[in-house]
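Novice: this one's structure only:
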């Protein structure tokens, strides 16, 4: 059976509306089983295929444009930007476009596009406390992370730690990177970090963006 037909057979659900409701109510949403095990396996297959090619995964950096730099004291993940050239990645992007439509219809967020990359955290890797967008200086509106890790145990570490936007030193939640779980949060509000992982950790990180292009400046497609 063709991969696309397997994906298309999934029954409709209200997960997109639930995510929109939670984002409206509290600024973030956590959705277990956002994708099926079949979808997780398909994305992992693409991910593992990338790892067989030299330079397919690059060390992630911080900053934008001329300020971009790698800094192992801040983050230690390896990334590959997703362009939808494979069936699993295109189906994932289609699913996120469905979410974009739902968010715009329900919350009037003006989300313009979506960008995402695979992220590999080797054993021991982390990403220190940071925020994805600073108020008034970014086109990132919502951050998303989809996890691809089976049988993740509490002793494996690697949780996403989010902080209370009203009390930046107060932990709001620690989220294990369990396969199929999607987390969505407002990019300008939530400081967060990835705790050190004790085994390899796979995910897809993404951002819904608004269009801040002007007659003299065009938004770049990626922050790298």
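Specialist: The structure has been received and is ready for your questions. It should be emphasised that the depicted structure is a prediction, and the values quoted were computed from it without experimental measurement.
Novice: C-alpha only now, for contacts and for neighbours.
Specialist: OK.
Novice: Give me the buried positions along the longest helix belonging to the chain.
Specialist: Assignment by DSSP state H gives helix 87-107 as the longest helix of the chain. Within helix 87-107, the residues scored as buried using 16 or more other C-alpha atoms under 10 Å are 88-89, 91-93, 96-97, 99-103.
Novice: what helices or strands is that helix leaning on?
Specialist: When contacts are defined as 3 or more C-alpha pairs under 8 Å, 6 or more residues apart in numbering; DSSP states H and E, helix 87-107 packs onto helix 3-8, helix 15-26, helix 37-50.
Novice: Of the ones you listed, give the one that comes closest to residue 139.
Specialist: helix 15-26 (17.7 Å; C-alpha to C-alpha).
Novice: next up, a second structure to put side by side with the first:
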């Protein structure tokens, strides 16, 4: 698998802005393989929840997309995780973050699906440090990712889903949302995490 990215393409943007948007991040063959993997597991997509473990709940007034957590059942999933492992190492080398691992799931947004404004992490209450969104298909209308300026209602950037584009941003810093979709939208949402296991209590996997 050929990776198209050069670390400096996203490290400098993250250092300056707290986020990066990189088109054509990986070889197109990987993007296509991941898209076909979505078709393979399509019946297994489930309505997305909010929260983690015992706090997980379904609330379609907040989000209505469907997800499938990576389970290592395809070579495409393994290749993608290997590519993100390289990014994790680069982030740790450059920012000394101590990122421990990476978790991710496929996300499918159909007509009218959305995810209202939210943070992926709250200060001192989550082990998620960096959020990633990787787009598997290009849509002509709807489903934009809107990232807001820190502690503000002003928009920082609006990103139209385009196959092969990887978005990364600080999980605690940026509120964001997915606008209602028109065209079906497939992506991979993921998080680089720190290890918060303490006193023999194992950090939850999700």
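Specialist: Looks like it arrived, so ask away. These numbers were taken from a predicted model, which means no experiment stands behind them.
Novice: could I get the helices and strands packed on helix 87-107 of the first structure as JSON lines with distance to residue 70 of the first structure?
Specialist: Shown next, in JSON lines, are those (distance: least, C-alpha to C-alpha, whole Å):
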{"stretch": "helix 3-8", "distance to residue 70 of the first structure": "37"}
{"stretch": "helix 15-26", "distance to residue 70 of the first structure": "31"}
{"stretch": "helix 37-50", "distance to residue 70 of the first structure": "21"}
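Novice: looking at the ones you listed, which is closest to residue 185 of the first structure?
Specialist: For residue 185 of the first structure, the closest of those is helix 15-26, at 6.9 Å, according to C-alpha to C-alpha.
Novice: which residues are in contact with the closest one?
Specialist: 28-31, 34, 98-99, 102-103, 106-107, 184-186 (C-alpha atoms under 8 Å, 6 or more residues apart in numbering).
Novice: In the second structure, what stretch matches the helix or strand just after it?
Specialist: Next in sequence after helix 15-26 of the first structure, counting helices and strands by DSSP states H and E, comes strand 28-31. Alignment of strand 28-31 of the first structure against the second structure: residues 19-22, by TM-score structural alignment.
Novice: Show me how far the matching stretch is from its chain's centre.
Specialist: Computed by C-alpha atoms, centre = their mean, to the nearest Å, the chain-centroid distance of stretch 19-22 of the second structure equals 12 Å.
Novice: thinking again about what came up before, just give me the mean distance for the longest helix of the first structure relative to the second structure.
Specialist: When the second structure is superposed, helix 87-107 of the first structure averages 0.5 Å from its matched positions, counting by mean C-alpha distance after the TM-score superposition for the first structure.
Novice: picking that back up, of all the helices and strands packed on helix 87-107 of the first structure, which one comes closest to residue 140 of the first structure?
Specialist: Nearest to residue 140 of the first structure among those is helix 15-26 (15.0 Å), distances taken as C-alpha to C-alpha.
Novice: Name the residues of that closest one that are buried.
Specialist: 16, 19-23.
Novice: Check stretch 34-49 of the first structure too.
Specialist: Residues of stretch 34-49 of the first structure classed as buried: 34-35, 39-44, 47 (neighbour count, 16+ other C-alpha under 10 Å).
Novice: just to revisit the earlier point, nearest to residue 160 of the first structure, out of the helices and strands packed on helix 87-107 of the first structure?
Specialist: Residue 160 of the first structure sits nearest to helix 15-26 of all those, at 17.3 Å, using C-alpha to C-alpha.
Novice: so that closest one versus helix 87-107, what angle?
Specialist: 50 degrees (axes from the mean of the first three to the mean of the last three C-alpha atoms, to 10 degrees).
Novice: Toward the C-terminus, what is the element adjacent to the longest helix of the first structure?
Specialist: Helices and strands here follow DSSP H and E; after helix 87-107 of the first structure, the next one along the chain is strand 113-121.
Novice: Can you pull out the residues in contact with whatever helix or strand comes next after that next one?
Specialist: Moving toward the C-terminus from strand 113-121 of the first structure, the next helix or strand (DSSP H and E) is strand 127-130. Outside of strand 127-130 of the first structure, the residues within contact range by C-alpha under 8 Å, 6+ apart are 73-77, 191-196.
Novice: What is the corresponding segment of the second structure for strand 127-130 of the first structure?
Specialist: On the second structure, the counterpart of strand 127-130 of the first structure by TM-score structural alignment is residues 115-118.
Novice: what about the matching stretch, how far off from the first structure?
Specialist: Mean deviation for stretch 115-118 of the second structure: 0.3 Å (mean C-alpha distance after the TM-score superposition for the first structure).
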